[in-house]
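Trainee: what follows is a protein structure lacking sequence information:
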């Protein structure tokens, strides 16, 4: 009987790994197609899409598309702009949204449930519905910088960062995670005379590794893939992010091989960020706990 149970468990485990492997292959296929297509000339690329050759490094393989992509588009400048905007927004979003969630969960103040409900309700509002009013608003806002007092935020980094820092989803993720933390930790810290800021920095946030990693990944993807908002508020090439750079390849003759090369280049930071945060997510889960 024991051997039969062991065989059944082994069979279920094998089936589970087989299913997971098939799912992984399905998700990897678009990446493989993108990389393989970036190495082929346009005619061969279009011809291979009707067969399995689209996923194989066969035919006239070269890195010419990458060189042409760098010649057509200032890839390094666009990549730098995207990393500056995305990195700054992610850091500020994690700080401000976690502080907001901390106040909703641990502080007693009048109207907090109503405020939280309004914030969560914003999740159903598409960004396109507020894009035009937001554009008109930021185009008249004052700013004090090195050049003195100026009006209008267009063609700057700040117009791509500040309006998108806080969002309902990130606050909701932190609220849900903070609600599951042991209340005994907070009460014990208050008894020992800790301030709310000390509780936030020394008690709550050290335990928030999983939600920090999750929120950072989601915010990074949302900001790195921004297209509509930068297209509306940035006209100078100096401040354009990578997604706006895609339109360069559709001018005159569409160069599909160069597009695939460009997409491969700009996908590297996304994969690297995800892999780093995934390891941090797993490590934080392993280390999170209440120590007596």
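Mentor: Yes, it's here. Not measured: the values here are computed from a predicted model.
Trainee: from here on, just use CA atoms for contacts and neighbour counts.
Mentor: Will do.
Trainee: immediately after the longest helix seen in the chain, which helix or strand?
Mentor: The residue-count maximum for a helix in the chain (DSSP state H) belongs to helix 2-38. Following helix 2-38 in sequence order, the next helix or strand is helix 42-48 (DSSP states H and E).
Trainee: what packs against that next one?
Mentor: Judged by 3 or more Cα pairs under 8 Å, 6 or more residues apart in numbering; DSSP states H and E, helix 42-48 is in contact with helix 256-287.
Trainee: another one to put next to it:
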């Protein structure tokens, strides 16, 4: 929704907002780790599932990538929807979302893999064994006397959700590439 607003809406400070979002991409996650942890701990999010996921929901990279994709869509599509009497919400849901399905699938794969393989934030927030993620668990197996075969089998189990997500979403990416090739 933010990307749609940044492209299709004219409002004061739109470029400043865009460049502020882009600027957050230059700040490493480690620089904001302690303030984010303090906020999550004050909201009683330590050792909880929402404490692991809430700080990662707003993704500046996703907003920027979708903005670039939406910017390249022809204005005539949105003008036709407006002429047909579609409001903003209907235009977003029925026009834009089907058109950006390939980029959403690509982002879903990237974001899932990024967060599935994240070690630092789950290590900081998940302080008990019950709240640890698979990645943290695999990292702690190296400190114990566990055979390499057991570690490799655990890594394979951790790889299966990544493979399933890719297989499920790849057809949207291929369909988007094929549709883009036909239009051109």
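Mentor: Right, received. Where do you want to start? All values reported here derive from a predicted model rather than from experimental measurement.
Trainee: can you calculate the TM-score here?
Mentor: TM-score of the superposed chains, computed with TM-score structural alignment, normalised by the length of structure 2, equals 0.92; 183 aligned residues with a Cα RMSD of 1.9 Å.
Trainee: show me what the longest helix of structure 1 is packed against.
Mentor: Using 3+ Cα pairs under 8 Å, 6+ apart: helix 2-38 of structure 1 touches helix 256-287.
Trainee: on average, how far is the helix it packs on from the matching bit in structure 2?
Mentor: Taken against structure 2, helix 256-287 of structure 1 registers an average deviation of 1.6 Å after superposition, with mean Cα distance after the TM-score superposition for structure 1.
Trainee: on that earlier part again, next, the buried residues of the longest helix of structure 1.
Mentor: 32-38 (16 or more other Cα atoms under 10 Å).
Trainee: stretch 37-56 of structure 1 maps to which residues in structure 2?
Mentor: Under TM-score structural alignment, stretch 37-56 of structure 1 has no counterpart anywhere in structure 2.
Trainee: if we can go back for a sec, so which of the buried residues of helix 2-38 of structure 1 comes closest to residue 130 of structure 1?
Mentor: Nearest to residue 130 of structure 1 out of the buried residues of helix 2-38 of structure 1 is residue 34 (Cα to Cα; 33.6 Å).
Trainee: that closest one - nearest residue in space that isn't next to it in sequence?
Mentor: Of all residues not flanking residue 34 of structure 1 in the chain, residue 260 sits nearest, at 5.6 Å (Cα to Cα, 6 or more residues apart in numbering).
Trainee: so what does the one you found match up with in structure 2?
Mentor: With TM-score structural alignment as the criterion, residue 260 of structure 1 matches residue 152.
Trainee: number of residues surrounding its match?
Mentor: 12 (other Cα atoms under 10 Å).
Trainee: let me have the buried residues of helix 2-38 of structure 1 in TSV, extended by distance to residue 244 of structure 1.
Mentor: Listed next are those as TSV, based on distance: Cα to Cα, whole Å:
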residue	distance to residue 244 of structure 1
32	24
33	22
34	19
35	21
36	23
37	21
38	19
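Trainee: sec struct for the spatially most central residue of structure 2, please.
Mentor: What sits nearest the mean C-alpha location of structure 2, by Cα atoms, centre = their mean, is residue 111, with 3.8 Å. Going by DSSP: H, G, I helix; E, B strand; the rest coil, the secondary structure assigned to residue 111 of structure 2 is helix.
Trainee: what lines up with it in structure 1?
Mentor: By TM-score structural alignment, residue 111 of structure 2 lines up with residue 219.
Trainee: then residue 90 of structure 2?
Mentor: Aligned partner of residue 90 of structure 2 by TM-score structural alignment: residue 198.
Trainee: ok, that match to residue 192 of structure 1 distance?
Mentor: 11 Å (Cα to Cα, to the nearest Å).
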